[in-house]
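>>> Here's a sequence, model it:
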Amino acid sequence: MTVLQGRLADRDAWSAVGQCPIELTMGLVGTKSAMLILREAYYGTTRFDDFARRVGITKAATSARLAELVEAGLLTKRPYREPGQRSRDEYVLTPSGVDFMPVVWSMFEWGRKHVNDTRLRMTHLGCGAEATVEVRCAEGHEVPFSELGVKVVRR
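So this is what the prediction gives:
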């Protein structure tokens, strides 16, 4: 269990509604299609039609999700032009989008273990070993969830 520290320890004295990073993140990417578009972006997809086809959603839904992810700062539009064609936009990850990758990989890992143990595995390209997502402190220690705390800090 995660330990709430300081003034957060008294659960009745405060409310996380509207302030919780989980809630705010879900407000940005809380749809299945948004998460799958991000998955595809991590796999190198950049073109509108490819997102629609690979995620299995309508063009209207693709347009809406891509616009939301651009507005959220996870994707950015980059113009391109095929010879003889009109100029179009492709969608690429921003640094913020790249920072979101561990969330997607955590969902991949959890889903593989608890929903459908497929043969898919994350691996370290350097040595071939299976890779996992973990929490580490700023000193580099792996932090088990039983030792994880949440507190308010000054900016």
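>>> all contacts plus neighbour counts: C-alpha atoms, from now on.
Noted.
>>> Could you measure from Val150 over to Val103?
Here Val150 is placed at a distance of 18 Å from Val103 (Cα to Cα, to the nearest Å).
>>> likewise Glu139?
21 Å.
>>> Of these two, which one has the most company?
Neighbours per residue (other Cα atoms under 10 Å) separate Glu139 from Val103, with Val103 holding more: 12 against 6.
>>> where do the helices sit along the chain?
Taking DSSP state H, the helices of the chain run over residues 21-29, 32-42, 48-55, 59-71, 95-99, 101-114.
>>> To check against the first, give me the structure of this:
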Amino acid sequence: MEWTSVDLGNCPIVRALDVLGNRWTLIVLREAFNGVHRFEDFLDHLGISPSVLSRRLKEMVDEGLLSREPYRETGDRERYEYRPTAKAWDLYPVIVGLMQWGDRYLGDADGPPIQLTDVTTGKTVVAAIVPQGTPTCSPSDLRVEPGDSIRLRPSGHC
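Got it, this is the predicted structure:
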């Protein structure tokens, strides 16, 4: 079979980009994967405008990437947290691969700002294409650690 004979009218890459093609979608997912779940925390950490964040979170909930879960601090009104769904976690290897590609081709000379390590072996984790059925790491098997070029932002600043 030649690639040029494949009908691309129903291309899964095009369909995926319809959902993920906005940069803020992937950035919000990165944050949610790393424990940021509250609207105010997304705002503080990302420096995104409230209207853009509200729109993006709604779209991600509508697409089934995030679940919207209520919480209430004592004396405050009910608010919502946004948690990655199984559909979002299935994108985790894609996000890791994109991060590692960015580190390799667009990164700082000092090295990556973070690296993922396997909690059991301590080995650095890499995104890869493997045969079906090959054991892989789940996100709970990983630890985010500072890389050589880590830069921490001053507290209270974006």
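>>> Pick the most deeply packed of the helices of the first structure.
Comparing the helices of the first structure by mean neighbour count (mean count of other Cα atoms under 10 Å), helix 32-42 ranks first with a mean of 19.
>>> residue contacts, the aligned partner of Thr58 of the first structure in the second structure?
In the second structure, the residue matched to Thr58 of the first structure (TM-score structural alignment) is Ser49. Ser49 of the second structure makes contact with Leu43 under the criterion Cα atoms under 8 Å, 6 or more residues apart in numbering.
>>> Would you confirm that Arg143 of the second structure contacts Asp118?
Yes: shown here, Arg143 of the second structure and Asp118 form a contact pair, counting by Cα atoms under 8 Å, at 6.4 Å.
>>> ok, back up a step: how about the helices of the first structure in CSV, adding distance to Val133 of the first structure?
As requested, these are exported to CSV (distance: least, Cα to Cα, whole Å):
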stretch, distance to Val133 of the first structure
helix 21-29, 18
helix 32-42, 16
helix 48-55, 24
helix 59-71, 23
helix 95-99, 13
helix 101-114, 6
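>>> between these, which one is nearest to Pro83 of the first structure?
If you check each of these against Pro83 of the first structure by Cα to Cα, helix 48-55 wins as the nearest, at 17.5 Å.
>>> which residues does the residue nearest the centre of the second structure contact?
The C-alpha lying nearest the average C-alpha coordinate of the second structure belongs to Arg30 (Cα atoms, centre = their mean; 2.6 Å). When contacts are counted by Cα under 8 Å, 6+ apart, Arg30 of the second structure touches Ile95.
>>> Quick one: map it onto the first structure.
Under the alignment by TM-score structural alignment, Arg30 of the second structure pairs with Arg39 in the first structure.
>>> for Val96 of the second structure, same thing?
Matched by TM-score structural alignment, Val96 of the second structure corresponds to Trp105 in the first structure.
>>> ok, that match touching Thr123?
No: counting by Cα under 8 Å, Thr123 is not a contact partner of Trp105 of the first structure; they are 11.4 Å apart.
>>> what is in contact with those two at once?
By Cα under 8 Å, 6+ apart, no residue touches both Trp105 of the first structure and Thr123.
>>> can you pull the contacts of Arg65 of the first structure?
Applying Cα under 8 Å, 6+ apart to Arg65 of the first structure gives the contacts 33-34, 37.
>>> out of those, which ones does the second structure keep as well?
Conservation of the contacts of Arg65 of the first structure in the second structure, assessed by both residues aligned by TM-score structural alignment, their matches' Cα atoms under 8 Å: retained contacts are 33-34.
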